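Enquirer: Provided below are the primary sequence and the corresponding predicted coordinates.
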Amino acid sequence: MKDRVEALKQEIAGFTVKDAAGLEAYRMRFISRKSVVGDLFAGLRDVAPEDKKEMGALLNSLKVYAQDRFRELVASLEEGQGQEVAAGLDLTLPPAEDVLGAEHPLSGVKARIVEIFERMGFNLSEGPEIEDDWHNFSALNFPENHPAREMQDTFFIEKNPDIALRTHTSSVQVRVMENEKPPIRTLSPGRVYRNEAISARAHCVFHQVEGLYINKSVSFADLKQTMLHFAQEFFGEGTKIRLRPSYFPFTEPSAELDVSCGICSGKGCNVCKYTGWLEIGGCGMVDPNVLKSSGIDPEEFTGFAFGMGIERMAMLKYQINDLRLFTENDIRFLKQFVSV
């Protein structure tokens, strides 16, 4: 057995590895549970009692030697691989520039709008982008002959004239009113679709955010103060608002919401077309017919609603003059919003 131990020491000393497979071969032969060294330990039972102590010490020495040699081979292999990697590097090249990503301007504006209204107590709600006629039109008091119901304004699903791509996120508010009891305070951001020609000022796919508040004794004054607070949070503390009479099927009275131009401080410039005001959306008191359609008693509850285009808000905030830039993925445009 002594001769066998000596022969294994020489074999271990002369063993070389070039890759991970060679290292595994060494491990299996010399230090695994079923290795040749392990077989020698199993043979101790056949050694004479008076020689077992000496042979045990000899085998332990062989085992430790095999393990030390394994660690040497591992270190040698790792060093060699590191040198190969280093040999492939050109240290004269300039360092790679750190490239920071950026939030898309529409995502950033949407997040800011949501943040402002969430602090006012509005909850987020979502709904399907493919809607039925009831939630998209009828429940919102659209008359049967309203232009929005025509093919030239809406994308209807083929073979089913009662199903269409939603034209506004007001359909989400209908679903909320049908499933929740007042008080309701909800905000509905999302993608909407209109059958329009794509240009610098219009697109067939864009984003809206609409809000709804229903409770007892809600007044137009509540709507005005809510819009004023939002405008000053989004555009700046000195921002003023203006409400111009308008018409929407689902609100009465209705108003267009303008904010004072932050570029010229209301004095007039080419951005605001020298009026001093910028239109950002529409608003009004929820029509009693809309409340009735969703099972809410208009004699007990009143409410207000508002809506604005996220693209419109982003264009005003960043002075962007072409709506198509948001969807064309032009890297030159997107790089302007990289974090610094």
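Expert: Yes, it's here. Numbering: from 1, shown residues only.
Enquirer: Please count neighbours and contacts with C-alpha atoms only from this point.
Expert: Noted.
Enquirer: all strands for the stretch 101-250 of the chain, in order.
Expert: Secondary structure of the stretch 101-250 of the chain, counting by DSSP state E, counting those that start in this stretch: strands at 123-124, 130-132, 163-165, 184-193, 205-215, 241-248.
Enquirer: Does anything pack onto the third one? Which helices or strands?
Expert: Applying 3 or more C-alpha pairs under 8 Å, 6 or more residues apart in numbering; DSSP states H and E, we find strand 163-165 packed against strand 130-132.
Enquirer: So what touches the strand it packs on?
Expert: Under the criterion C-alpha atoms under 8 Å, 6 or more residues apart in numbering, residues 162-166, 171 lie in contact with strand 130-132.
Enquirer: How far off centre is it?
Expert: Chain-centre distance of strand 130-132: 24 Å, with C-alpha atoms, centre = their mean, to the nearest Å.
Enquirer: Quick check: buried residues in that strand?
Expert: 130-132 (16 or more other C-alpha atoms under 10 Å).
Enquirer: now swap in stretch 61-70 and tell me
Expert: Buried positions in stretch 61-70, judged by neighbour count with 16+ other C-alpha under 10 Å: 62-63, 65-66, 69-70.
Enquirer: need the residues you listed in TSV with distance to residue 115 and secondary structure, can you?
Expert: Formatted as TSV, the entries for the buried residues of stretch 61-70 read as follows, by distance: C-alpha to C-alpha, whole Å; DSSP: H, G, I helix; E, B strand; the rest coil:
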residue	distance to residue 115	secondary structure
62	70	helix
63	67	helix
65	66	helix
66	65	helix
69	63	helix
70	60	helix
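Enquirer: closest to residue 145 among these?
Expert: Out of the buried residues of stretch 61-70, the one with the shortest distance to residue 145 is residue 70. That distance is 86.1 Å, counting by C-alpha to C-alpha.
Enquirer: also this one, for the comparison:
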Amino acid sequence: MSGPNTDYDPVEVAAVSPAEVEAARDAALAAIAAAADLEQLKAVRTEHAGDRSPLALANREIGALPPQARKEAGQRVGQARGAVNQALAARQVELEAENEARILVEEAVDVTLPTDRDPVGARHPLTTGSELIADIFVAMGWEVAEGPVIEAEWLNFDALNLGPDHPARTMQDTFWTDPADDHLVLRTHTSPVQARTMLTRGVSEGAPIYVVCPGRVFRTDEYDATHSPMFHQVEGLAIDEGISMAHLKGTLDHFASQMFGEGITTRFRPSYFPFTEPSAEVDLVCFVCRGTGLNDAGSDPCRTCRGEGWIEWGGCGIVNPRVLQACGVDSTRYSGFAFGMGIDRTLMFRHGLEDLRTLFEGDVRFTTAFGSEL
């Protein structure tokens, strides 16, 4: 049996020859130095230090060498791979530092600038609408009066000439509180605020009453596109010497023009309310067709007023002397007028809303459309 062959020619394994290993190392070091960013360095790492790189393949060939040659070849390949890995680590640190410096410059944030990450809020149109109405009357010299939403039965009904058996009480479906003996209701209109104002202040020489009363009211209505158990009204009261329907008409014409534009006036239609006499329904000139009753083309009826040229707006009248007497005002000397209309309905007219429920559903997309003011 022959012994082991100790003769070999290391040049026969070209991959681990000094020249090939040195060339692979130099190529790797050059590629590492030329890498301009971390992405390029990642590709260089795969090509020159990965499992299929020349030095990795050379390392695999060491096992095919005779035992006497393996040590020298292993040292040669190992030193080359170590130099490549050190160069990769050093270049990685350099490129990461350069990348961070670039980010600090290119993505710098001025923390002193106002942020726009938080959405801009918007006030509800019912709030701004009520304030606009109040401002119109304050500019005329009137005052704004408020009162509680849970009201005494006497102030809500009796003081306004709606006695216990008055048929008008059936016209206002009322929320009553428990126990019934307390005689408290959720107010069905803001007229109790007018009664409270007269009772508190009365009318003396040189001290007439001119107040406007916006606020929430409650009735047991169905909740649909045109009705709600909770809605908003604005009522006005003027008490002074010599007050007439002419003063009432002029006040409401000014109010209408301020809300809906110049040229919008009102008309009165005879009606009945227990707290005013005489009483009238208030109609607006249609602010879309301007009273013509026709659409823009002039061929079809106006959709807003249905061809009438007028839109129902609210109620008004001269304050009933019985109401003045019940509230401590001398009806032989003073007279007054009162009016009332829905704020919700007014805003629906003003902004072309078709469904009352959009005012109460809390959808921020609806509120945002109005911005911070009307």
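Expert: Okay, I see it. Predicted, not measured: the structure shown is a model, and the values here were computed from it.
Enquirer: care to give me the TM-score?
Expert: Structural agreement between the overlaid chains, expressed as a TM-score with TM-score structural alignment, normalised by the length of structure 1, amounts to 0.70; 253 aligned residues with a C-alpha RMSD of 2.4 Å.
Enquirer: re earlier: now the strands of the stretch 101-250 of structure 1 in a markdown table, with distance to residue 234 of structure 1?
Expert: Output for the strands of the stretch 101-250 of structure 1, formatted as a markdown table (distance: least, C-alpha to C-alpha, whole Å):
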| stretch | distance to residue 234 of structure 1 |
| --- | --- |
| strand 123-124 | 18 |
| strand 130-132 | 31 |
| strand 163-165 | 30 |
| strand 184-193 | 16 |
| strand 205-215 | 14 |
| strand 241-248 | 12 |
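Enquirer: out of those, nearest to residue 235 of structure 1?
Expert: Closest to residue 235 of structure 1 of those is strand 241-248 (C-alpha to C-alpha; 10.9 Å).
Enquirer: What is the subsequent helix or strand relative to that closest one?
Expert: Beyond strand 241-248 of structure 1 on the C-terminal side, the first helix or strand identified by DSSP states H and E is strand 251-260.
Enquirer: residues in structure 2 aligned with the following helix or strand past that following strand?
Expert: Per DSSP H and E, strand 251-260 of structure 1 leads on to strand 277-286 as the next helix or strand towards the C-terminus. Using TM-score structural alignment, strand 277-286 of structure 1 lines up with residues 310-319 of structure 2.
Enquirer: for stretch 296-306 of structure 1, same thing?
Expert: For stretch 296-306 of structure 1, the matching stretch in structure 2 spans residues 329-339, with TM-score structural alignment as the criterion.
Enquirer: Give the buried residues for the matching stretch.
Expert: By neighbour count, and taking 16+ other C-alpha under 10 Å as the criterion, the buried residues in stretch 329-339 of structure 2 are 329, 331, 334-339.
Enquirer: Now do the helices in structure 1.
Expert: Listed from the start of the chain, structure 1 has helices (DSSP state H) covering 2-14, 20-30, 36-42, 52-87, 105-119, 133-136, 170-179, 220-235, 288-293, 310-318, 331-334.
Enquirer: and the fifth one, how far from structure 2 on average?
Expert: What it means is helix 105-119 of structure 1. Once the two structures are superposed, the average separation between helix 105-119 of structure 1 and the matching residues of structure 2 is 0.9 Å (mean C-alpha distance after the TM-score superposition for structure 1).
Enquirer: That helix aligns to what range in structure 2?
Expert: Helix 105-119 of structure 1 maps onto residues 125-139 of structure 2, going by TM-score structural alignment.
Enquirer: on that earlier part again, between the buried residues of stretch 329-339 of structure 2, which sits nearest residue 26 of structure 2?
Expert: Of all the buried residues of stretch 329-339 of structure 2, the one sitting nearest residue 26 of structure 2 is residue 339; the distance, using C-alpha to C-alpha, is 97.2 Å.
Enquirer: For that closest one, give me its contacts.
Expert: Neighbours of residue 339 of structure 2 in contact, by C-alpha under 8 Å, 6+ apart: 235-237, 314-317.
Enquirer: if you set the cut-off to 7 Å instead, what comes out?
Expert: Contacts of residue 339 of structure 2 were listed using C-alpha atoms under 7 Å, 6 or more residues apart in numbering, and they are 235-237, 315-317.
Enquirer: Identify the farthest-apart pair in the residues you listed.
Expert: The most widely separated members of those are 237 and 315, with 12.5 Å between them, by C-alpha to C-alpha.
Enquirer: more crowded one of the two?
Expert: Per other C-alpha atoms under 10 Å, whichever of residue 237 of structure 2 and residue 315 has more neighbours is residue 237, with 26 against 23.
Enquirer: For the aligned partner of that one in structure 1, give its distance to residue 184 of structure 1.
Expert: The criterion is TM-score structural alignment: under it, residue 237 of structure 2 has residue 212 as its aligned partner in structure 1. In this structure, residue 212 of structure 1 and residue 184 of structure 1 are separated by 7 Å, where distance is defined by C-alpha to C-alpha, to the nearest Å.
Enquirer: now do residue 243 of structure 1
Expert: Taking C-alpha to C-alpha as the criterion, residue 243 of structure 1 is separated from residue 184 of structure 1 by 24 Å.
Enquirer: Kindly report the same for residue 91 of structure 1.
Expert: Summarising the geometry, the distance separating residue 91 of structure 1 from residue 184 of structure 1, computed by C-alpha to C-alpha, is 64 Å.
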